[in-house]
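Peer 1: 3D model of this:
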Amino acid sequence: MSHYRFTHTANLVKLNHILWAVNITSRYMPGKVKCLARALTTYTLMVQYGYVPQLRIGVAKGESGQLEAHAWVENQGLVVIGQLPDLTRFKTLPSLGKH
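Peer 2: As a prediction, this is how the structure comes out:
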């Protein structure tokens, strides 16, 4: 019975509400909130509410040769947080597991 309630929790908490909460709380954090913190928070909340997101971390070489990294979350093949105009330039690191 608890599995039934868990799978229906995702229907009660819409993805846009999770993203709204992450975006609002990011405004009140000291300093500039980095993409990794936002992606991890989004990923954790999505898993908690029954979604099956993918946490992506990618690396790329910057214009002056420096290493750059970026984190984002995908759900059903779509980026839900961390979208960048040039996201495809980041080489995605291998996943560490299903969740």
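
Peer 1: Please make it C-alpha for all contacts and neighbour counts, starting now.
Peer 2: Noted.

Peer 1: For this structure, which segments are assigned as strands?
Peer 2: Using DSSP state E, the strands of the chain run over 54-61, 67-75, 78-81, 91-92.

Peer 1: Dump those strands to TSV, plus distance to Phe6 and mean neighbour count.
Peer 2: Converted to TSV, these look like this (distance: least, C-alpha to C-alpha, whole Å; neighbours: other C-alpha atoms under 10 Å):
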stretch	distance to Phe6	mean neighbour count
strand 54-61	19	18
strand 67-75	18	18
strand 78-81	22	16
strand 91-92	30	16
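
Peer 1: run this one through as well so I can compare:
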Amino acid sequence: MARQSSFRTATALTGPRWVALARAAAWIFWTRAVLTLRPWNRVAPAFERDPVRSGPPNWSQAKIDLWAVEAVARRVLPEKPCLTQALVARKLLRRHGVDTTLRLGAARTGQRGFRAHAWLEHNGTTVIGRTQGDSYIPFAPLSQSVDPELNL
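Peer 2: Predicted coordinates for the structure are as follows:
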């Protein structure tokens, strides 16, 4: 029954949503490959290079891209999707004039363990990567921890 529901949903999508899904899928696969093949200190600056588009934010398109990133990631990234989602969403939102902060943090899991998590914030509000009931302690924002002189 879930398959039939997914088929109905897919056939009801408009052109802009199909384009957003394709764009999100391409960026998710590229980002996941780069994160797998390159060390973080070489990857992070690439996601800081694109300037935020000037002018007022285009929230209608930004929301479609956020939906697409979550929809694709839910289906193709069964484990540890948070960093990939946050990086892709950041890149796409910048194209729509939405400036965001990539947050990385950790939460305790018992006496000696911890879980890491990545999420994206806009003006202090989480736009992608919300978690239920976890109290992640954020590290310094990415823009403060990356050396801008570092080149890929």
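
Peer 1: TM-score of the superposed pair?
Peer 2: The TM-score (TM-score structural alignment, normalised by the length of the first structure) is 0.74; 93 aligned residues with a C-alpha RMSD of 2.5 Å.

Peer 1: export the strands of the first structure to TSV and tack on distance to Ala39 of the first structure?
Peer 2: Shown next, in TSV, are the strands of the first structure (distance: least, C-alpha to C-alpha, whole Å):
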stretch	distance to Ala39 of the first structure
strand 54-61	7
strand 67-75	5
strand 78-81	7
strand 91-92	14
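
Peer 1: So which of the ones you listed is nearest Thr9 of the first structure?
Peer 2: Closest to Thr9 of the first structure of those is strand 67-75 (C-alpha to C-alpha; 16.4 Å).

Peer 1: So which bit of the second structure is that closest one matched to?
Peer 2: Against the second structure, the aligned range for strand 67-75 of the first structure is residues 114-122 (TM-score structural alignment).

Peer 1: related to what we said a few turns ago, nearest to Tyr28 of the first structure, out of the strands of the first structure?
Peer 2: Of the strands of the first structure, the one closest to Tyr28 of the first structure (C-alpha to C-alpha) turns out to be strand 78-81, at 17.8 Å.

Peer 1: Mind giving me the packing neighbours of that closest one?
Peer 2: In terms of contacts (3 or more C-alpha pairs under 8 Å, 6 or more residues apart in numbering; DSSP states H and E), strand 78-81 of the first structure is packed against helix 35-48, strand 67-75.

Peer 1: any chance of the ones you listed in JSON lines, plus distance to Ile24 of the first structure?
Peer 2: Listed next are those as JSON lines, based on distance: least, C-alpha to C-alpha, whole Å:
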{"stretch": "helix 35-48", "distance to Ile24 of the first structure": "11"}
{"stretch": "strand 67-75", "distance to Ile24 of the first structure": "17"}
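
Peer 1: The ones you listed: which one's closest to Phe90 of the first structure?
Peer 2: Across these, Phe90 of the first structure has its closest neighbour in strand 67-75 (7.5 Å, C-alpha to C-alpha).

Peer 1: From the chain's centroid, how far away is that closest one?
Peer 2: On the basis of C-alpha atoms, centre = their mean, to the nearest Å, strand 67-75 of the first structure is displaced by 8 Å from the centre of the chain it belongs to.
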